[in-house]
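**Q** show me the folded form of this:
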Amino acid sequence: MKYDEFADRVRRLCRESPGAQSALRAGLGKPVTDVPARMHAALLRPGLIREDPERRGYADKERAYYAVAALIAARPRAQRLSQAPGGPDTGTAEDSLRDGAAPVVSSENGGDGTEPAALNTIPDAASAAFRPHGTSLGESFALAVGRRDPDQLKSGAAESRLHLLVRQDLDGAHRMLPSVFRWLGSSGVVPDYACLLHDLAAWRYGRDAISTRWLQEFYRSLRRQEAAAEQNSAPPGT
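**A** Here you go, the predicted model:
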């Protein structure tokens, strides 16, 4: 199943079944072997995770699916409402920089392909040059910084948190993600779950490349926001 399709189906499941949402949320921060039975049922009975008979590298991918499903189920209520059919239009990151703060800043572009190497997404215009794999967690961090302090873009705490995250092994990254996503949610930022799924599935052997991309997109996004803030604050005609 494609990563963006998986994220969409989990969102729809959570929207249509509060019981399934509760079951998925119960696995937050837990390895697959420790999640409650009802989480297995919520994911596997509808066929949300396709079985891999060969199971080559399957454990990491399976864990990524479970983790992202739990993170989606644990979204703040404002995010769930904003992504529901007929909900408010949150706009793009570019819109938020141009027009000011929006209720929720969405950084979701979605991923494509069932294998990490096959991921291929269409980035939005805000940062097309820097998003070969969708909107990374690094850029979501930068959006959260801008949401919290758009005038000064103070990045110290977020920067430290991101630096700690990219140094983690696979187990450590999974342990950190729930608190990271609570922080992003409190900032009104909707992460790109499909992109995260891609990165988590490849983290064990691709951490160096993934963490480099997260850091680069964090600093590039901060610079774009700073440039936009400077332009918006300049007197007319200058």
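
**Q** CA only for contacts and neighbour counts going forward, please
**A** Will do.

**Q** give the other helices and strands that the longest helix seen in the chain contacts.
**A** Counting by DSSP state H, the longest helix found in the chain is helix 193-233. If you count contacts as 3 or more C-alpha pairs under 8 Å, 6 or more residues apart in numbering; DSSP states H and E, helix 193-233 packs onto helix 3-16, helix 58-73, helix 93-99, helix 137-148, helix 156-166, helix 170-186.

**Q** run the angle between that helix and helix 170-186 for me.
**A** 50 degrees (axes from the mean of the first three to the mean of the last three C-alpha atoms, to 10 degrees).

**Q** give me the distance between residue 10 and residue 35.
**A** Computed as C-alpha to C-alpha, to the nearest Å, the residue 10 to residue 35 distance reads 17 Å.

**Q** so those two - more neighbours on which side?
**A** A count of neighbours by other C-alpha atoms under 10 Å puts residue 10 above the other of residue 10 and residue 35, at 23 against 18.

**Q** just checking, that one touches residue 72?
**A** Yes - here residue 10 lies in contact with residue 72, judged by C-alpha atoms under 8 Å, at a distance of 7.2 Å.

**Q** about what we covered before: the longest helix of the chain to helix 3-16, inter-axis angle?
**A** 90 degrees.

**Q** who's in contact with residue 125?
**A** residue 94 (C-alpha atoms under 8 Å, 6 or more residues apart in numbering).

**Q** how near is it to residue 134?
**A** 12 Å.

**Q** what's the answer for residue 205, then?
**A** 20 Å.

**Q** please apply the same query to residue 5.
**A** From residue 5 to residue 134 the distance is 14 Å (C-alpha to C-alpha).

**Q** also this sequence, please, to line up against the first:
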Amino acid sequence: MVGLCEAPRTRAELRRGLGLPVERCNYLHRYLVPWTHDRDDPAKNMHPATKRAHYAVAALIAARPRVARAPQPLNGAAGDSGESARRVRADLGVSLGQAVSAKVIKPATAESTLHLMSRQSADSVHSTLPSLTRQLLSGGIAVDWAVLLDDLAWWDLRRDRIGSRWLESYFRTAYPENDTETPSATEENER
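**A** Predicted structure coming up:
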């Protein structure tokens, strides 16, 4: 989908879908119908939640700040030494943890955002993502669009599991194993 956003006109039209349900994304259909519909077999068309995830992520990619449009490596780590080069894909929790480590977002803000999102409906999550991803990308923090797309597609059925994974990833990233304590609320307010 990143390739769709190379032309300025396309980017502008895709940005119109930020935070909106598919039914209100008339300008996006031209670009996304080929990704979401099977002409030969309509029974293979995407589930509505998956379709909405595609529309949302396309709009988020199109709305990236200029500094974030350069190709970026995927977040994640390869296996060490002789182990297989298995890549761990970064979810939103990893991105927020990296943002905290880079002092792009305050720890209390990142944590409360994740706790709130993990309890919200898909509609609320979709409306929260434009400002959150803009803040991450403006601060030089990469977002793995493929992982976000998958998480959004499954949100209605696996919200608790995905929210829990995001929180676990956040804490692993923001507070690596060598740190034994997270900042207390008092320390956070002093910053």
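
**Q** for residue 146 of the first structure, which non-adjacent residue is closest in space?
**A** Nearest residue to residue 146 of the first structure in three dimensions, chain neighbours excluded: residue 153, at 5.5 Å (C-alpha to C-alpha, 6 or more residues apart in numbering).

**Q** can you report how many residues lie near the one you found?
**A** Residue 153 of the first structure has 19 nearby residues by other C-alpha under 10 Å.

**Q** tell me the SS of it?
**A** When classified by DSSP: H, G, I helix; E, B strand; the rest coil, residue 153 of the first structure comes out as coil.

**Q** aligned counterpart of residue 216 of the first structure in the second structure, please.
**A** Aligning on TM-score structural alignment places residue 216 of the first structure opposite residue 168 in the second structure.

**Q** separation between the residue nearest the centre of the second structure and residue 28 of the second structure?
**A** Centroid-nearest residue in the second structure, with C-alpha atoms, centre = their mean: residue 148, separated by 4.1 Å. Distance of residue 148 of the second structure to residue 28 of the second structure, computed by C-alpha to C-alpha: 19 Å.

**Q** tell me, how many residues neighbour residue 61 of the second structure?
**A** Residue 61 of the second structure: 25 surrounding residues under other C-alpha under 10 Å.

**Q** need the contact list for the alignment partner in the first structure of it.
**A** Superposed on the first structure with TM-score structural alignment, residue 61 of the second structure falls opposite residue 72. Listed by C-alpha under 8 Å, 6+ apart, the contact partners of residue 72 of the first structure are 7, 10-11, 193.

**Q** can you do 7 Å?
**A** The contact partners of residue 72 of the first structure, by C-alpha atoms under 7 Å, 6 or more residues apart in numbering, come to residue 11.

**Q** re earlier: can you pull the contacts of the residue nearest to the match of residue 216 of the first structure when sequence neighbours are not counted?
**A** Leaving out its chain neighbours, the residue that sits closest to residue 168 of the second structure by C-alpha to C-alpha, 6+ apart is residue 93, at 7.3 Å. By C-alpha under 7 Å, 6+ apart, the residues touching residue 93 of the second structure are 166-167, 169-170.

**Q** aligned partner of residue 93 of the second structure in the first structure?
**A** Using TM-score structural alignment, residue 93 of the second structure lines up with residue 138 in the first structure.

**Q** what does residue 11 of the second structure give?
**A** With TM-score structural alignment as the criterion, residue 11 of the second structure matches residue 21.

**Q** am I right that that match is in contact with residue 14?
**A** Yes - with contact defined as C-alpha atoms under 7 Å, residue 21 of the first structure counts as touching residue 14 (4.5 Å).

**Q** shared neighbours of these two, anything?
**A** By C-alpha under 7 Å, 6+ apart, the residues touching both residue 21 of the first structure and residue 14 are residue 73.

**Q** quick one on the thing from earlier: higher neighbour count, residue 205 and residue 134 of the first structure?
**A** Shown here are residue 205 of the first structure and residue 134; by other C-alpha under 10 Å, residue 134 has more neighbours (27 against 11).

**Q** thought residue 123 was touching the more buried one, still the case?
**A** Yes - with contacts counted by C-alpha under 7 Å, residue 134 of the first structure reaches residue 123, the gap being 6.0 Å.

**Q** count of neighbours near the nearest residue to residue 74 of the first structure once chain neighbours are set aside?
**A** Of all residues not flanking residue 74 of the first structure in the chain, residue 25 sits nearest, at 5.5 Å (C-alpha to C-alpha, 6+ apart). Residues lying near residue 25 of the first structure (other C-alpha under 10 Å) number 22.
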